[in-house]
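# Sharing a model prediction with you, sequence too.
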Amino acid sequence: MSVLSPFVYWAQNEDSLFIKVDLKDVQDPKINIERKRLHFLCKGVGAQGLQDYEFQLNFHCDVQENGNNFVKLSDYKIDLTLRKAEKGWWPRLTSQPQKPAWLKVDFDKWQSEDDVIEEDVGDIRDDYPNLYEKLMKEEYGYRKEDFKKVYLTLYNLFMYVGFMYITSVLCIRYAREGTDFFPTVYESVGHVMKYLQVKN
């Protein structure tokens, strides 16, 4: 039977690596952190259900082996914070250029560093915009747009078109009928106004 590997997400700053193991209800984790290698073994609930999961990462550069590394277990994930032996940005996590299929870049960690223990981490998008865009392109094949920005743009466009429709109908009716159409204003555009207010 082949060994099952969980989804593993990673991010970095200048002096640390952040690794998230996507497993729930982890039982008896065995985590071995060496200078050039991380070995992980446990029973937990992952993509294949409740199974034994295992993986090994051979690092691109060295990490510290002493007590400067942190492991945080929760009901739905395991977070590891590993200190780099020497400060600097790694071009990739593993020693091999080809990354395993289960290893992903953790873009959420780069957007919000709230979970990092005792760290004051900057936003990589501001400090290294080219590196961030390159990693996004490698991971997704395109630059992922911020969901909130896309949503707000489409929402505002929809509202603009709706209110332009209402204004146009009112102006045209007023030009044709004058003040005689005032009693029927709500009948002509009321349904559109209600719909736009529900969207608000």
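Noted; the coordinates are in hand. Residues are numbered from 1 along each chain as shown.

# all contacts plus neighbour counts: C-alpha atoms, from now on.
OK.

# biggest helix in the chain by residues?
Assignment by DSSP state H gives helix 147-177 as the longest helix of the chain.

# next SSE after that one?
Elements were assigned by DSSP states H and E; along the chain past helix 147-177, the next helix or strand is helix 185-199.

# which residue ranges form the helices in this protein?
Using DSSP H, the helices assigned to the chain run over residues 107-111, 124-127, 129-140, 147-177, 185-199.

# And those: which comes nearest F40?
For the helices of the chain, the distance to F40 is smallest for helix 107-111, at 20.7 Å, taking Cα to Cα.

# May I see the buried residues of the closest one?
Neighbour counts over helix 107-111 (16 or more other Cα atoms under 10 Å) mark F107, K109, W110 as buried.

# tell me what that helix is packed against?
If you count contacts as 3 or more Cα pairs under 8 Å, 6 or more residues apart in numbering; DSSP states H and E, helix 107-111 packs onto strand 8-12, helix 124-127.

# Mind doing that once more with 6 Å?
Contact here means 3 or more Cα pairs under 6 Å, 6 or more residues apart in numbering; DSSP states H and E; on that basis helix 107-111 packs against no helix or strand.

# hmm, back to that, between helix 185-199 and the longest helix of the chain, find me the angle.
Angle of helix 147-177 versus helix 185-199, following axes from the mean of the first three to the mean of the last three Cα atoms, to 10 degrees, is 180 degrees.

# Next, the buried residues of helix 147-177.
For helix 147-177, a neighbour-count test (16+ other Cα under 10 Å) marks G162, L170, R173 as buried.

# gap between that helix and the chain center?
Relative to the chain's own centre, helix 147-177 is displaced by 33 Å; criterion: Cα atoms, centre = their mean, to the nearest Å.

# Neighbours of P6, how many?
Using other Cα atoms under 10 Å, P6 has 23 neighbouring residues.

# correction: S74
11.

# Ok, Y128 next?
Using other Cα under 10 Å, Y128 has 10 neighbouring residues.

# Against M193, how distant is it?
For Y128, the distance to M193 equals 46 Å [Cα to Cα, to the nearest Å].

# thinking again about what came up before, now distance to E54 too, for the helices of the chain, in a markdown table please.
Formatted as a markdown table, the helices of the chain follow (distance: least, Cα to Cα, whole Å):
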| stretch | distance to E54 |
| --- | --- |
| helix 107-111 | 23 |
| helix 124-127 | 30 |
| helix 129-140 | 23 |
| helix 147-177 | 33 |
| helix 185-199 | 47 |
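
# next up, a second structure to put side by side with the first:
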Amino acid sequence: MAAGAETLTPFVYWGQKTDHVSLKIDLKDVVNPKVDLTEDGLKFEADGTGIRGHNLYQLDIDFYHPVDPDKSRYRVLDRCVDFYIQKTGSGEVWPRLTNQKIKYPWLKIDFDKVAYEDESESEAEEQKSAEDVMKQLEKELQLDSADAPDLPDLKTVYLFVYNLFQFVGFTFISFTLLVNFFKNKEKAMSSGFNLVGNPFMVCQTAAIMEILHPVLGLVKSSAITPLLQVLGRNFILFVVILHEENTQTAPLVFFLLLTWSSIEVFRYPFYMLAVLNKKIYAVTWMRYTLWIPLYPLGLFLEGKQLCKSGWKMKHEKK
């Protein structure tokens, strides 16, 4: 089919018997159809609603063999334009509709209107032709399905979005802390919680889902490790730091928040790739190498924060 760059072509479903070809042009609400059916081909143009919405659609087909336009007919229906095209000659089954052996993405097989080699053949020959046709149909379906993208399931989408949300959140927190530290070291260390306290609490609240993921079967891991990590970190954040305003301005809190967020910046990209069954060496390396100094450092700072808060509470009672 010869068509300009802006030409819209509708889906066409075709089938055949030994004496005629059936065409169904998949257009709704067709207006002003222009049909030029000759022995060698069909030219069609009409306004209608198709795969690209309501537009002008055009079609230009060169047939595999000549047809008889005088004995052919068509009708405009609400949901399509239906053609009955009479074959000429001895009534053989066409191997394809078009003259050129090209796979057109808009041309489909009409499963209800498929002919066999010779409907007057013996039963064995007819069954063989039927098998050939089914193989051809299977091939068409494989080609069509190969063009369709594989869509991820709901679980994959959710896990990817969750990890992406956490990655963006902790990246923002780390970036904010570091930028303010290099601008004004003393002020940044005393205002760390004031700068990123709210987004940090949002991310840590969302992290509770990591306890539920293995329970719900979304990930294949134990719920004990995230339970200890999330609840321990949330206790320090929401109970110790949030309720003791005097500790929020301490440099210890600044370095604790920076260490926590740095751990997650390298952890969540690894999980995002794992959800998609992808692996990038650099991300895997950072996930398991930077973990070695950051996790012990985080545990040390958490312990120091607990000890400091406990000492303050004891001192205030006295």
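Looks like it arrived, so ask away. Since we're looking at a predicted model, the values are computed, not measured.

# Out of the helices of structure 1, flag the one nearest C42 of structure 1.
Nearest of the helices of structure 1 (Cα to Cα): helix 107-111, 23.5 Å.

# Just checking the distance from that closest one to the centre of its chain.
Distance, stretch centre to chain centre, for helix 107-111 of structure 1: 6 Å (Cα atoms, centre = their mean).

# which residues touch Y271 of structure 2?
Applying Cα atoms under 6 Å, 6 or more residues apart in numbering to Y271 of structure 2 gives no contacts.

# Let's verify it: helix, strand, or coil?
Three-state call for Y271 of structure 2 (DSSP: H, G, I helix; E, B strand; the rest coil): helix.

# corresponding residue for it in structure 1?
Matched by TM-score structural alignment, Y271 of structure 2 corresponds to no residue in structure 1.

# which position in structure 1 aligns with Q166 of structure 2?
Taking TM-score structural alignment, Q166 of structure 2 has no aligned residue in structure 1.

# what's the nearest residue to Q166 of structure 2 if we skip its chain neighbours?
Counting by Cα to Cα, 6 or more residues apart in numbering, Q166 of structure 2 lies nearest to C203, which is 6.2 Å off, once chain neighbours are set aside.

# What's the separation between the one you found and L137 of structure 2?
For C203 of structure 2, the distance to L137 of structure 2 equals 52 Å [Cα to Cα].

# hmm, back to that, the one helix or strand the residue nearest to Q166 of structure 2 maps to: what's the following helix or strand?
For C203 of structure 2, the host element (DSSP H and E) is helix 192-206. Remark: after helix 192-206 of structure 2, the chain's next helix or strand is helix 209-215, criterion DSSP H and E.

# quick check: that following helix aligns to which part of structure 1?
Against structure 1, there is no aligned range for helix 209-215 of structure 2 (TM-score structural alignment).

# Following element in sequence after that helix, please.
Next along the chain after helix 209-215 of structure 2, taking DSSP H and E as the criterion, comes helix 224-234.

# and that next one, which stretch of structure 1?
Using TM-score structural alignment, helix 224-234 of structure 2 lines up with nothing in structure 1.

# mind checking what V31 of structure 2 lines up with in structure 1?
V31 of structure 2 maps onto Q27 in structure 1, with residues paired by TM-score structural alignment.

# Okay, N13 of structure 1 and Y140 of structure 1: tell me how far apart.
21 Å.

# So those two - more neighbours on which side?
The neighbour comparison of N13 of structure 1 against Y140 (other Cα under 10 Å) goes to N13, with 18 against 10.

# Quick one: map the more buried one onto structure 2.
Residue mapping for N13 of structure 1 onto structure 2 gives K17, with TM-score structural alignment as the criterion.

# Thought D112 was touching that match, still the case?
No. Taking contacts as Cα atoms under 6 Å, K17 of structure 2 lies outside contact range of D112: 10.8 Å.

# Kindly name the residues of structure 2 that line up with the longest helix of structure 1.
Under TM-score structural alignment, there's no match for helix 147-177 of structure 1.

# mind listing the strands for the stretch 1-150 of structure 2?
12-16, 20-25, 28-37, 41-50, 53-62, 67-76, 81-87, 107-109 (DSSP state E, counting those that start in this stretch).

# what's next to the first one, contact-wise?
Taking contacts as Cα under 6 Å, 6+ apart, the residues outside strand 12-16 of structure 2 that touch it are V21, S22, L23, K24, I25, L107, K108, I109, D110, K113, V114, A115.

# the inter-axis angle of that strand versus strand 81-87?
Angle, strand 12-16 of structure 2 to strand 81-87, by the same axes, to 10 degrees: 30 degrees.

# average offset between strand 12-16 of structure 2 and structure 1?
By mean Cα distance after the TM-score superposition for structure 1, the fitted strand 12-16 of structure 2 averages 0.3 Å away from its aligned residues in structure 1.

# how far does that strand sit from the chain's center?
Counting by Cα atoms, centre = their mean, strand 12-16 of structure 2 is centred 32 Å from the centre of its parent chain.

# Ok, the fifth one next?
Using Cα atoms, centre = their mean, the distance from the centre of strand 53-62 of structure 2 to the centre of the chain it belongs to is 30 Å.

# Kindly report the same for the second one.
A distance of 36 Å separates the C-alpha centroid of strand 20-25 of structure 2 from that of its chain, computed with Cα atoms, centre = their mean.

# ditto for the last one
Using Cα atoms, centre = their mean, the distance from the centre of strand 107-109 of structure 2 to the centre of the chain it belongs to is 26 Å.

# In structure 1, what stretch matches that strand?
Mapped onto structure 1 using TM-score structural alignment, strand 107-109 of structure 2 covers residues 103-105.

# what about that stretch, how far off from structure 2?
Mean deviation for stretch 103-105 of structure 1: 0.6 Å (mean Cα distance after the TM-score superposition for structure 1).

# circling back: so how many other residues sit close to the residue nearest to the match of V31 of structure 2 when sequence neighbours are not counted?
For Q27 of structure 1, ignoring the flanking residues on the chain, the nearest one in space by Cα to Cα, 6+ apart is K43 at 5.1 Å. When neighbours are counted by other Cα under 10 Å, K43 of structure 1 registers 18.

# And for H20 of structure 2?
Residues lying near H20 of structure 2 (other Cα under 10 Å) number 20.

# show me what contacts the spatially closest residue to it that is not a sequence neighbour?
Using Cα to Cα, 6+ apart and skipping residues adjacent in sequence, the residue nearest H20 of structure 2 is Q86, 4.4 Å away. The contact partners of Q86 of structure 2, by Cα under 6 Å, 6+ apart, come to H20, V67, D68, K71, S72.
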